[in-house]
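Student: A structural model of the following input is requested.
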Amino acid sequence: MSVLTLIPAASDPFDAAEADVRARYVAAYLADDRAGDVIARDWTLYEIEMYDAANPDQPPLMDEIDALDTPAAA
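Tutor: Below you'll find the model as predicted:
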């Protein structure tokens, strides 16, 4: 007798999309910072602030951006 087993998806597609948006903001910030483009970097920071305001149920992305400049403990 054959037995079928349902295997749940690894993650919700909406969670994956949300993670992609957050990763793109971080990548844009890092690219602007590396290029030394202060105006583009400030615009990206503004967009991140607006993203955080629109998604209060998510961890603040600005905290992740701020942590990029924090040296790691040895």
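Student: CA atoms for contacts and neighbours, from now on please.
Tutor: Fine.
Student: Distance of residue 51 relative to residue 11?
Tutor: 22 Å (CA to CA, to the nearest Å).
Student: Looking at those two, which is more packed in?
Tutor: The neighbour count for residue 51 versus residue 11, taken as other CA atoms under 10 Å, is higher for residue 51 (18 against 8).
Student: Now show me the structure for the sequence below, then we'll compare the two:
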Amino acid sequence: MPTFTLLSAGDPFEQMAEVAHASVRAGFIADYLAATNLIDRAHIAYEVELYDRANPDEAPLMDEIRGLHQPAAA
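Tutor: As a prediction, this is how the structure comes out:
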């Protein structure tokens, strides 16, 4: 007699939420890099801080933005 195994396809809502979070994070980074003056960068940094406080279970996005200015390890 054949045996069947149930394979979960994952929750589509969770997958959509992950894609949305990744898009928001990428958008913040793109906006930060595109900012042409300190006032715009400060405003985006403020928005990123709010985002980080609202999503404490994720890696801080502000750390990623600060890491953009660090030289790569050799």
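Student: can you tell me which residue in the first structure aligns to residue 15 of the second structure?
Tutor: Aligned counterpart of residue 15 of the second structure in the first structure: residue 12 (TM-score structural alignment).
Student: Tell me the spacing between its match and residue 51 of the first structure.
Tutor: Residue 12 of the first structure is 20 Å from residue 51 of the first structure, by CA to CA.
Student: again, but for residue 72 of the first structure
Tutor: 26 Å.
Student: Residue 25 of the first structure too?
Tutor: Residue 25 of the first structure is 10 Å from residue 51 of the first structure, by CA to CA.
Student: now what about whatever helix or strand residue 17 of the second structure lives in, what contacts it?
Tutor: If you go by DSSP states H and E, residue 17 of the second structure is part of helix 12-34. Helix 12-34 of the second structure is contacted by residues 40-41, 44-45, 48, 61, 65 when judged by CA atoms under 8 Å, 6 or more residues apart in numbering.
Student: Repeat that for stretch 46-61 of the second structure.
Tutor: Taking CA under 8 Å, 6+ apart as the rule, stretch 46-61 of the second structure contacts 25, 28, 62.
Student: how far does that stretch stretch from start to finish?
Tutor: Terminal-residue distance, stretch 46-61 of the second structure (CA to CA): 11 Å.
Student: Would you mark the buried spots in it?
Tutor: Buried residues in stretch 46-61 of the second structure, counted by 16 or more other CA atoms under 10 Å: 48, 51-52, 61.
Student: ok so, going back, quick one: buried residues of the helix holding residue 17 of the second structure?
Tutor: By neighbour count with 16+ other CA under 10 Å, helix 12-34 of the second structure contains the buried residues 25, 28-29, 32.
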